[in-house]
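Colleague: predicted model, plus sequence, below.
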Amino acid sequence: GAAAVVMPASLALVRQAYEDARARARAIALWTVGGSVAMAAGPVLGGLLTDVAGWRSVFLLNLPVGAVVLGLLVRVERSPRRPAALDAAGQLTAVLALAGLAFAVIEGGHLGWTAAPVLAAGALAVASGWAFYAAEARQARPMVPLGMLTDRRVAVPLAVGFAVNAAFYGGIFLLGLYYQQLRGMSGTEAGLMFVPMSAVVTASNLVSPRLAERIGRRQVIVVGQLVFAGAMAAMLPLAAHTPVWLVLVLLLPLSTGGALAVPAVTALLMDAVPAERAGTASGLLNALRQTGGALAVALFGSLLAGGDGGFSLPGMRIGLLAVAVVVLATAAVTRFLLPRD
């Protein structure tokens, strides 16, 4: 919950602080680097803490980080206030829709897709989604102005953000279980396998805005997605005897593709909205990215469950293929629907 508040607010502050589009793109790349470094460090620290002190200790990581951030915020200038009434109906229906969808996807693999609780959760998601649309259409100052979603400069980056996160976190989830359940690694060892990605992700995040200045952000997003999809397709032959060094090599283009696309997607979205809507756009992007990641993990978890409760290698391959197809589809959407910049 706290992260859901902090991430959009921090990106909105970046949008307000930089009026020049080029400077803003580079600032957004640095903002993305922070998340990338945390993403790379998370599996290592989480695996180490789980092995040493149990999984509950993982939740203590945020305490010192939060204390440092609060101390730094004292020096940040207060942002402009824009008082607005709380859109309670919009927030409630959005939460119900996402909760119903998440429950249906998570439990569908365990209870069966035709089980009564799963069908009920799916129906709740559909009904709440429709109620959300109706509530926002009636609101004078809605939480999510529907007009934003009809603008391709907004809708396409949101769709790409959802798909890239679903693909990335789904892929990391698949490979994490591959390392532990098929290769017999500990949590710490599996986390260390992702360390080489951190340098590649950081470098690619920083290269992204400079590359966009040369070929355009739309092209950067498309190239990143094609590299990402190619890396996933190359992983389809993975087996229990595949050399670990080869798996590590294949992770490098995967991390490069995603890390090139995300800063360009974020910068495009921030350029498409006025400063007063930056928080709303940032919140939408982060909500969809996290939803994509959560749904991918839940869906792939059901694919990986073997009939005897063990790891399913065919299930992993289906998941990798699904990731590649989704990313290729969003690359096509980006190429043909996003205006040239």
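Modeller: Looks like it arrived, so ask away.
Colleague: contacts, neighbours, all on C-alpha from now
Modeller: Fine.
Colleague: run through the strands of the stretch 51-200 of the chain in chain order.
Modeller: Assigned by DSSP state E, counting those that start in this stretch, the stretch 51-200 of the chain shows no strands.
Colleague: one more to weigh against that first structure:
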Amino acid sequence: MRTPAPAPRQSSRLALLATSLGFVIICLDVTVVNVALARIRASLAIDATALEWVVNAYTLAFACLLLTAGALADRFGARRVFVGGFAVFTCASIGCGLSGGAAVLVASRVLQGVGAALCVPSSLALLGAAFPEAHARAKAVSIWAGTAALALGAGPLVGGVLVDRFGWQSIFLVNVPIGIAGIWLTLAHAPDTVRHAARRIDLAGQALAVVTLAALTYAVIEGGRLGWASATVLTSLAAALAAGALFIAVEARHAQPLLPLALFRNAVLNVSSITGLTLNFGYYGLMFAMSLFFQTARHDTPLETGIAFLPMTAVVTVANVISGRLTARFGHRLPMVAGQSLAALGYLALAFIHADSSALAIGLPMLAVGTGVALAVPSINTAVLAHVEATSIGIASGVLNTARQIGGVVGVGVFGSLVRPESGDLAAGLHVAVMLAFVMTLASLVTIGVGLAKPRAAVTNCAG
């Protein structure tokens, strides 16, 4: 096992820039697509269910492969895996931009998800190598998460401008120059990480994970079209449950499992993962639903829709900076609780809006949700870095981000099944969806209170 020498300060900063660029285009791609949905639907002549697949094909591949990507980062080094993922994502973006049909677009979105999965765990591991001192690492993670959160929030506005000016294909092609710059910066300046040469790839576990999440996603998406009591949906849910149970059984007996179940003895990882799942459930679902609400119920253009999302994004960077400082001074529990509490209030307020509600009545709750999510995200990432062994950071990061992406997949599916353009009453479905997000966020707060009963210090050893 080789331990790389600490990177110089300038190299650390450029490594932070490289990882931030990677996370930016990955997160931008999550939200930028939403404002293009109406144009994609008209251009490719597809229905609302197909639109959900355009959004979720990316997130599904992302969620399915994150654990393997974390293991790859541990075994081969985070820099090599990060560069490979960045290259796959960039090439897949070209495929999306040049696609002339739904099948090619969805397939290219799957490849984007593969590239994104390779990038995210390795980018967090790269930050751990570039910033070995805990206080500096907390600030670096705050910046990394802040730029990504800003990209998530800016996606609708950026997408609105691009779609209105250059067509929906441009939201994918814009990734290409960013990808090239990020790959160069990583190769030139990012340090390598500790390599766990004994790590092996668990093919059986990976296959069962794909079946579990794919079956769950199919059930959630098709449930809105076929009905939750349909034989197809129930069969898919049963398949997801069976594959999930078999996955746990295989992992418990495997010598080098894809998901070491011993990791779940770590209360901080468990709480962070549950918090991340609920954050993405509400945020991703809300982005999808509100885009349809603005463009269908309120008849806004893509650009107007992007502008309508500004209250949700205006304070993202500030909230992330505040979260980093709170985490560095008081530990990760406080920003988790504050963020989830604020998001819960936002979801509750959105349960009372209608198509003719004022911009203020819609914007303030969205502002609360965006601020709450931005406060919570850096703290859950810093918590994992601070309480997992250095040789397992990649796989632990994979667990955390898999939980978040599962939340996003289910959120888009559930919100999409409730908020459908053909229903004639988008607001009623939206009210049910945000109340579900409200309840899940409250459950997350209970988990934080029970699982992190004693506040932990922010400055701790990675193996602590």
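Modeller: Looks like it arrived, so ask away. Only a predicted model underlies this, so the values are computations on that prediction, with no experimental measurement involved.
Colleague: TM-score of the superposed pair?
Modeller: Remark: TM-score between the superposed chains equals 0.94 [TM-score structural alignment, normalised by the length of structure 1]; 340 aligned residues with a C-alpha RMSD of 1.7 Å.
Colleague: the aligned residue in structure 2 for Ala331 of structure 1 and Gly146 of structure 2, how far apart?
Modeller: Matched to structure 2 by TM-score structural alignment, Ala331 of structure 1 sits across from Leu445. Between Leu445 of structure 2 and Gly146 of structure 2 the distance is 22 Å, computed by C-alpha to C-alpha, to the nearest Å.
Colleague: so where does Ile380 of structure 2 fall, helix or strand?
Modeller: Under the criterion DSSP states H and E, the helix or strand holding Ile380 of structure 2 is helix 359-386.
Colleague: corresponding residues in structure 1 for that helix?
Modeller: Following TM-score structural alignment, the partner segment of helix 359-386 of structure 2 in structure 1 covers residues 244-271.
Colleague: the matching stretch: average distance to aligned residues in structure 2?
Modeller: Average distance between stretch 244-271 of structure 1 and its aligned residues in structure 2, after superposition and using mean C-alpha distance after the TM-score superposition for structure 1, equals 1.5 Å.
Colleague: returning to what we had before: what's the helix or strand that the helix holding Ile380 of structure 2 is followed by packed up against?
Modeller: Following the chain from helix 359-386 of structure 2 toward its C-terminal end, the next helix or strand by DSSP H and E is helix 393-418. Helices and strands touching helix 393-418 of structure 2, by 3 or more C-alpha pairs under 8 Å, 6 or more residues apart in numbering; DSSP states H and E, are helix 48-76, helix 102-130, helix 203-226, helix 267-292, helix 359-386, helix 426-451.
Colleague: how many degrees apart are helix 393-418 of structure 2 and helix 102-130 in direction?
Modeller: Between the direction of helix 393-418 of structure 2 and that of helix 102-130, the angle (axes from the mean of the first three to the mean of the last three C-alpha atoms, to 10 degrees) works out to 140 degrees.
Colleague: and the helices and strands packed on helix 393-418 of structure 2: which comes nearest Ala319 of structure 2?
Modeller: Relative to Ala319 of structure 2, the nearest member of those by C-alpha to C-alpha is helix 359-386, separated by 5.4 Å.
Colleague: and the residue nearest the centre of structure 1, what does it touch?
Modeller: The residue lying closest to the centre of structure 1 (C-alpha atoms, centre = their mean) is Asn165, at 3.0 Å. Under the criterion of C-alpha atoms under 8 Å, 6 or more residues apart in numbering, the neighbours of Asn165 of structure 1 are 289-290, 292-293.
Colleague: what's it aligned with over in structure 2?
Modeller: Residue pairing (TM-score structural alignment): Asn165 of structure 1 is matched to Asn280 of structure 2.
Colleague: and for its match, nearest residue in space, chain neighbours not counted?
Modeller: Computed as C-alpha to C-alpha, 6 or more residues apart in numbering, the closest residue to Asn280 of structure 2 that is not its neighbour in sequence is Gly408, at 4.7 Å.
Colleague: ok, the one you found touching Gly276?
Modeller: No: applying C-alpha atoms under 8 Å as the test, Gly408 of structure 2 and Gly276 come out as separate, 9.5 Å apart.
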